[in-house]
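> Below is the sequence, then the predicted model.
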Amino acid sequence: MTEKLAFLGLGLMGGFMAGNLAKKGFTVNAWNRTPNRPGITVAQEAGAKVLPSIETAVIDADIIFTCVGDVPDINDVIFGKNGIINYAKEGSLIVDFSTIGTDAARDISSQLETKNIRFLDAPISGGDIGAKQGTLTIMVGGEKKDFDQCLPYFNAMGKTIIYCGSVGNGQAVKMCNQALCAVHMVALCEALMMAEKQNIDPNLMIEVCRTGAAGSWALTNLGPKIVASDLQPGFAVKHLLKDLRLVQEIMANANSELPGVTLAEDFLKIVSNLDQGEGKEQGTQAMIRYYNQQNNP
């Protein structure tokens, strides 16, 4: 396969993803907005070529992958003064791994269509662990032929690759995923508190419950981190709060409410404001700090 790839956004997950593409032998030109980030080193050491600008990264690319934070970020990377739109060749394909919501994905696709540039929305789930191990879940919306073209690359980065239908549908599924993640974190923290109050080893609770009907990715992967007081981000509080903002916007437009999501969002906002606002940089498992505060005022 001789297609040239660009990967823009070498953050906590993007660096590993670009690196996994390079490890599979694909030619990857990469770029990151902020220099000296760990993800840059990860990508470089795996064989990606990190370049100084979007222009140099995408000028000859057939497929351009993007992985950034929020709607304004992806709009700037694609449509900004020095954005992709100014340098990408006609007929190229942009694949966005960011979580930006259904409306934003469809709006981006419509704008790119006028420039004869194709688009897939492909939000991801699995955190830094999944990005590092190449076991991400990737939810893809767009034209089936574009999905098929990208499938070898998706397989280099993920384990569960799902075609969800037309553009925006990947984001729609991801919004459901984020609602589950938020409410699962409430359940996980409360189960750990119950274990503590009953004087049983929380690791025992995790070992038993993860194999039964209450099992979840959060219980298996984040439960042990909470027990070890490891609040380093695999996925930061600020990022989940951003995603829950998008979830709430969707539900408000549908004149509906999600009380469980609202509860989780409230707890995460409290944690986000801890340590003079630095709580937002911790992993989502830091929700346990809310419960610790309530039980140890």
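On my side now, so go ahead.

> okay, CA-based contacts and neighbour counts for the rest of this
Noted.

> For the stretch 101-250 of the chain, which segments count as strands?
118-121, 124-125, 136-141, 158-165 (DSSP state E, counting those that start in this stretch).

> Could you point out which of those sits nearest residue 283?
Proximity to residue 283, assessed across the strands of the stretch 101-250 of the chain by C-alpha to C-alpha, is greatest for strand 124-125 (14.6 Å).

> helices and strands around the closest one, which ones?
Contact partners of strand 124-125 among helices and strands, from 3 or more C-alpha pairs under 8 Å, 6 or more residues apart in numbering; DSSP states H and E: strand 136-141.

> Show me how far the strand it packs on is from its chain's centre.
10 Å (C-alpha atoms, centre = their mean, to the nearest Å).

> Test my guess that residue 137 contacts residue 124.
Yes - look at residue 137 against residue 124 with C-alpha atoms under 8 Å: they come within range, at 5.6 Å.

> any idea which of the strands of the stretch 101-250 of the chain is most buried?
strand 118-121 (a mean of 28; mean count of other C-alpha atoms under 10 Å).

> For the residue nearest to the spatial centre of the chain, give its distance to residue 17.
Using C-alpha atoms, centre = their mean, the residue of the chain that lies closest to the mean C-alpha position is residue 124, 5.0 Å off. From residue 124 across to residue 17, the span is 11 Å (C-alpha to C-alpha, to the nearest Å).

> Alongside the first one, take a look at this:
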Amino acid sequence: MFGALGRATLWLGPAGDGTKAKLVLNSWLVSLVEATAETLSFAGHLGLDPTSIVELLRSTPLGSPYAVHKATTMLAGNFTPAFALKHALKDAELAVQAAHSSGTRLALTEALLPRWRQTALLHAGNDLSAVYITA
């Protein structure tokens, strides 16, 4: 059954480890989206064409397919939700809480939360890539 629902089935351990893995991966995802938004914004502020940066990312190992896809949608202003900002923000906050509970910190995730919360005031239902608007 799991094979029909997803690309791969991976045993992570006892009950609850799947939820932990989801928090870990979503923490990575929000950091990647934030880095992508900041990169495009930074390029524009330096007078570079952000589209050329996306092409550089696409042609090098630096650009993951997900980051390149999100960069393309950011530049197009297409924030049709694939993963709504409000849900990504919730998961990022839960990841920070879980990190604190386990005795560690997610400094990058903590740093992006204030701006993501602000962005979510107007764009909660949009895709998480809407953070580009305020980058």
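Perfect, thanks for sending it. Everything quoted here is computed from the prediction, not taken from an experiment.

> so what number do they get for TM-score?
After superposition, the two chains reach a TM-score of 0.87 (TM-score structural alignment, normalised by the length of structure 2), with 135 aligned residues with a C-alpha RMSD of 1.8 Å.

> counterpart of the top helix by length along structure 2 in structure 1, which residues?
If you go by DSSP state H, structure 2 has its longest helix at helix 17-45. Aligned by TM-score structural alignment, helix 17-45 of structure 2 falls on residues 169-197 of structure 1.

> Equivalent analysis for stretch 85-92 of structure 2, please.
Taking TM-score structural alignment, stretch 85-92 of structure 2 hits residues 237-244 over in structure 1.

> Now do the matching stretch: everything it contacts.
If you take C-alpha atoms under 8 Å, 6 or more residues apart in numbering as the criterion, stretch 237-244 of structure 1 is touched by 69-70, 99-100, 175, 178-179, 182, 261, 265, 268-269, 272, 279-284, 286.

> again, but for stretch 73-81 of structure 2
37, 50, 51, 125, 126, 127, 128, 129, 130, 132.

> How many residues are close by the first one?
It stands for residue 37 of structure 2. A total of 23 residues lie near residue 37 of structure 2 under the criterion other C-alpha atoms under 10 Å.

> Wait, it touches residue 128, no?
No - look at residue 37 of structure 2 against residue 128 with C-alpha under 8 Å: they stay out of range, at 10.3 Å.

> Quick one: map residue 106 of structure 1 onto structure 2.
For residue 106 of structure 1, no residue is aligned by TM-score structural alignment.

> Can you tell me the closest non-neighbouring residue to residue 106 of structure 1?
residue 168 (5.5 Å; C-alpha to C-alpha, 6 or more residues apart in numbering).

> Equivalent analysis for residue 99 of structure 2, please.
Residue 99 of structure 2 sits nearest to residue 105 (C-alpha to C-alpha, 6+ apart), 5.5 Å away.

> helix or strand for that neighbour, which one?
Residue 105 of structure 2 belongs to no helix or strand when assigned by DSSP states H and E.

> How many residues are close by the aligned residue in structure 1 for it?
Taking TM-score structural alignment for the superposition, residue 105 of structure 2 sits opposite residue 257 in structure 1. When neighbours are defined as other C-alpha under 10 Å, residue 257 of structure 1 has 13 of them.

> Roughly how far does residue 257 of structure 1 sit from residue 294 of structure 1?
In terms of C-alpha to C-alpha, residue 257 of structure 1 sits 26 Å off from residue 294 of structure 1.

> now swap in residue 252 of structure 1 and tell me
30 Å.

> Pick out whichever of the two has more residues nearby.
residue 252 (12 against 9).

> I'd like the secondary structure assignment at the more buried one, please.
The local conformation at residue 252 of structure 1, judged by DSSP: H, G, I helix; E, B strand; the rest coil, is helix.

> what's residue 49 of structure 1 in contact with, if anything?
Applying C-alpha under 8 Å, 6+ apart, the residues contacting residue 49 of structure 1 are 28, 29, 30, 43.

> Do I have it right that the third one meets residue 18?
Spelled out, that is residue 30 of structure 1. Yes - shown here, residue 30 of structure 1 and residue 18 form a contact pair, counting by C-alpha under 8 Å, at 7.4 Å.

> Show me which of those two is the more surrounded one.
Using other C-alpha under 10 Å as the criterion, residue 30 of structure 1 and residue 18 rank with residue 18 on top: 35 against 31.

> What does that one correspond to in structure 2?
Residue 18 of structure 1 maps onto nothing in structure 2, by TM-score structural alignment.

> Residue 77 of structure 1 too?
Counting by TM-score structural alignment, residue 77 of structure 1 has no partner.

> Look up how far residue 55 of structure 1 lies from residue 77 of structure 1.
11 Å.

> neighbour count winner among the two?
Remark: of residue 77 of structure 1 and residue 55, residue 77 carries more neighbours, 20 against 17, as counted by other C-alpha under 10 Å.

> any residues touching the helix or strand harbouring residue 262 of structure 1, and which ones?
Using DSSP H and E, residue 262 of structure 1 maps to helix 259-272. For helix 259-272 of structure 1, the external contacting residues (C-alpha under 8 Å, 6+ apart) are 179, 182-183, 185-186, 237-238, 241, 244, 278-281, 284, 286-287, 289-290.

> repeat for stretch 58-70 of structure 2
32, 33, 36, 54, 56, 57, 129.

> Distance-wise, check the second one relative to residue 128 of structure 2.
Note on residue 33 of structure 2: its distance to residue 128 of structure 2, by C-alpha to C-alpha, is 8 Å.

> if you count what's nearby, which of those two comes out ahead?
Legend: neighbour count by other C-alpha under 10 Å for residue 33 of structure 2 and residue 128, higher for residue 128 (29 against 22).

> pretty sure the more buried one is in contact with residue 84, am I right?
Yes - Residue 128 of structure 2 lies in contact with residue 84 (C-alpha under 8 Å); the separation is 5.4 Å.
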